[in-house]
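*Asks:* fold the stuff below for me.
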Amino acid sequence: MSLTVYADFSCPDCYLAAHRVDVLRAAGVAVDWRAVELSPHLPVGGRKLSADEQDGLAQRFAELDELLLPGESLPRTIPALLPKTEAAVSAYAEAYGIGVADDVRRLLTALYWQQGADIGSPAVLRGPLEGPILRGTSTVEALRSSGYAVSVDRGPITFEAWRRTVTWHREWAALGSSALPVVLTGGATLSGRDALQRLGKEIDYAQAPIAPAWDDPRRFPPAGTATPTARWVSWCGGRWRRGFRVPAAR
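*Replies:* All right, here's what the predicted structure looks like:
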């Protein structure tokens, strides 16, 4: 049975959903992840989270602990910024069309929830995205030669990716569910906690092994490695001879 998931990269529940989708896809289960922007009216630079809001996120992760399967874990560092995720959605929409969607989904999720990076900033995403985008199958010059996936105004580079973001948002809006993630399967529409529980059941059905937590995106390849692995390039960008630093959240 195939599953369709709608999710935003800055949603705590979507972090767990993203990891479970990785497990299912690795086990050969067909899962179509579609990125949507949960809070499109945020300022371009995002919004600093108050101490109460950060406490609320920590509490939400504590509640999600009850749903964890053996081997699963959740981040313990709470970001200081709530980003406007338009740029992240745009990057994912480009990656979706060129065969590197899984890499970019992992990267964007880890950058925000493990590093606190402003994934709404095209400048912040430029270096990390370069590797997976260059490894994709695009014939568009900006993507194929330079690894660009997000324009300066946070939109996609190609019309196809722009149309994809619009379609995903319309589909999600038509479902009438404001809670994310949303999972569609077998004619059922599940959201929030119910969606996470269904993904967990699918993992049980598939008898899929739980993958370890995602690596630090800034980790360098082992000493003496002449050519980095595709996984490392996916995290750190195509020009591996120089590292990159994720700008601190404002």
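*Asks:* drop to CA atoms for contacts and neighbour counts, all remaining ones
*Replies:* Fine.
*Asks:* what sits against Tyr92?
*Replies:* 35, 101, 104-105 (CA atoms under 8 Å, 6 or more residues apart in numbering).
*Asks:* which residues in this structure form helices?
*Replies:* Per DSSP state H, the chain carries helices over the ranges 12-26, 51-64, 86-97, 101-115, 122-134, 141-146, 159-175, 192-206, 230-236.
*Asks:* of those, flag the one that's most buried.
*Replies:* helix 86-97 (a mean of 28; mean count of other CA atoms under 10 Å).
*Asks:* between it and helix 159-175, how many degrees?
*Replies:* 110 degrees (axes from the mean of the first three to the mean of the last three CA atoms, to 10 degrees).
*Asks:* distance from helix 86-97 to the middle of the chain?
*Replies:* 9 Å (CA atoms, centre = their mean, to the nearest Å).
*Asks:* swap in stretch 87-98?
*Replies:* With CA atoms, centre = their mean, you get 10 Å for stretch 87-98.
*Asks:* can you tell me how far Arg126 sits from Pro132?
*Replies:* Separation of Arg126 from Pro132 (CA to CA, to the nearest Å) stands at 11 Å.
*Asks:* quick check: neighbours shared by these two?
*Replies:* Counting by CA under 8 Å, 6+ apart, nothing touches both Arg126 and Pro132.
*Asks:* Gln114 contacts Pro75, correct?
*Replies:* Yes: with contact defined as CA atoms under 8 Å, Gln114 counts as touching Pro75 (6.5 Å).
*Asks:* re earlier: tell me the one of the contacts of Tyr92 nearest Arg231?
*Replies:* The closest of the contacts of Tyr92 to Arg231 turns out to be Val104 (CA to CA; 11.1 Å).
*Asks:* would you do the same for the sequence below? I want to compare the two.
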Amino acid sequence: MSEQNRITIDVVSDVVCPWCFLGMKRLENALASLPDIKAEVHWRPFQLDPTIPPEGKERKAYMLAKFSDENRLKQVHANLVSLGAVEGISFDFDAITVAPNTLDAHRLIRWAAASGDGVQDKLARLLFSLYFEQGKNIGDHAVLVEAAREAGMDTAVVESLLATDADRDDVTNEIVTASRMGITGVPCFLLDGKYAVMGAQDSATLADAIRQVAAEKAAGEPTLN
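*Replies:* Okay, here's the model as predicted:
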């Protein structure tokens, strides 16, 4: 496979964003439809609410404060459940009791990038599933360590790092950089660092964008900004 058929996809997301979970599934489907294109996917941090304390907040009260209307919240959840079913996601919002701070989860995702091919992807998928399908508190270090173990990471190293401030500033700086780039919502898919696809677009739209970037790269043309 030539270098022209290889592209990098940076996925800016937060693991408590249901649209990011949908976006992950749709990206997987898009890439599966493009067997001639090799994509190197990197997960980049974003926090929907960095003000949540480390211990998290009671989710129902937190969500009601955001939406102000319980019926509206139920409608949003019902819509996401329907969309998720199409992508093979079993959203279980009733199982979620804690709205966590995701900074430590993003630190773990960062470390996963250095843990071997496919580990970061597997970890991101696990964290989405743990939160949205199983109602786990992904701000809890014990939950994060177990996720690291399942993804194939060195849990002793992870456990020791989580107890420190390792990479906390680096993750925070990445989030600030994303905001300076104009990313105010997630998911955002950055293709070869030049072309952005915003939101949880359907798989066909993502596939078309990836195909376009790959074709322009193969032709030696500048990618659209």
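*Asks:* excluding its backbone neighbours, what's nearest the alignment partner in the first structure of Leu130 of the second structure?
*Replies:* In the first structure, the residue equivalent to Leu130 of the second structure is Leu111, according to TM-score structural alignment. Spatially, and ignoring its direct neighbours in sequence, Leu111 of the first structure is nearest to Ala117 (5.6 Å; CA to CA, 6 or more residues apart in numbering).
*Asks:* I'd say the one you found and Val124 touch.
*Replies:* Yes: applying CA under 8 Å, one finds Ala117 of the first structure in contact with Val124, separated by 7.4 Å.
*Asks:* quick check, nearest of the contacts of Tyr92 of the first structure to Phe61 of the first structure?
*Replies:* Nearest to Phe61 of the first structure among the contacts of Tyr92 of the first structure, with distances taken as CA to CA, is Arg105, at 19.8 Å.
*Asks:* got the contact list for Asp102 of the first structure?
*Replies:* Asp22.
*Asks:* tell me how far it lies from Ile133 of the first structure.
*Replies:* 12 Å.
*Asks:* next: Leu42 of the first structure.
*Replies:* Taken as CA to CA, the span from Leu42 of the first structure to Ile133 of the first structure is 27 Å.
*Asks:* again with Thr109 of the first structure
*Replies:* Distance from Thr109 of the first structure to Ile133 of the first structure, by CA to CA: 16 Å.
*Asks:* Gln59 of the first structure too?
*Replies:* Gln59 of the first structure is 35 Å from Ile133 of the first structure, by CA to CA.
*Asks:* try Ala87 of the first structure
*Replies:* 14 Å.
*Asks:* ok, Arg144 of the first structure next?
*Replies:* 7 Å.
*Asks:* same thing with Val182 of the first structure?
*Replies:* In terms of CA to CA, Val182 of the first structure sits 27 Å off from Ile133 of the first structure.
*Asks:* cool, Leu3 of the first structure as well?
*Replies:* 25 Å.
*Asks:* ditto for Ile98 of the first structure
*Replies:* 8 Å.
*Asks:* cool, and Arg34 of the first structure?
*Replies:* 18 Å.
*Asks:* what's the answer for Tyr6 of the first structure, then?
*Replies:* From Tyr6 of the first structure to Ile133 of the first structure the distance is 22 Å (CA to CA).
*Asks:* for Trp33 of the first structure, same thing?
*Replies:* 18 Å.
*Asks:* also Glu72 of the first structure?
*Replies:* Taking CA to CA, one finds Glu72 of the first structure at 28 Å from Ile133 of the first structure.
*Asks:* which part of the second structure lines up with stretch 3-14 of the first structure?
*Replies:* Counting by TM-score structural alignment, stretch 3-14 of the first structure corresponds to 9-20 in the second structure.
*Asks:* identify each buried residue in that stretch, please.
*Replies:* For stretch 9-20 of the second structure, the buried set under the neighbour-count rule, 16 or more other CA atoms under 10 Å, comprises 9-20.
*Asks:* would TSV of those residues with distance to Thr205 of the second structure be doable?
*Replies:* Shown next, in TSV, are those (distance: CA to CA, whole Å):
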residue	distance to Thr205 of the second structure
Ile9	15
Asp10	17
Val11	15
Val12	17
Ser13	18
Asp14	21
Val15	22
Val16	23
Cys17	20
Pro18	19
Trp19	15
Cys20	16
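*Asks:* relative to Thr97 of the second structure, which of those residues is nearest.
*Replies:* Nearest member of the buried residues of stretch 9-20 of the second structure to Thr97 of the second structure, counting by CA to CA, is Val16, at 12.5 Å.
*Asks:* so what's the closest one up against?
*Replies:* 48, 100, 102, 128, 131-132.
*Asks:* now Leu3 of the first structure
*Replies:* So Leu3 of the first structure contacts 30-32, 183-185 (CA under 8 Å, 6+ apart).
*Asks:* just Pro43 of the first structure next, same as before
*Replies:* Lys84.
*Asks:* and the aligned partner of it in the second structure, how far from Val98 of the second structure?
*Replies:* Mapped onto the second structure by TM-score structural alignment, Pro43 of the first structure lines up with Pro53. Separation of Pro53 of the second structure from Val98 of the second structure (CA to CA): 11 Å.
*Asks:* likewise for Arg72 of the second structure?
*Replies:* For Arg72 of the second structure, the distance to Val98 of the second structure - CA to CA - is 20 Å.
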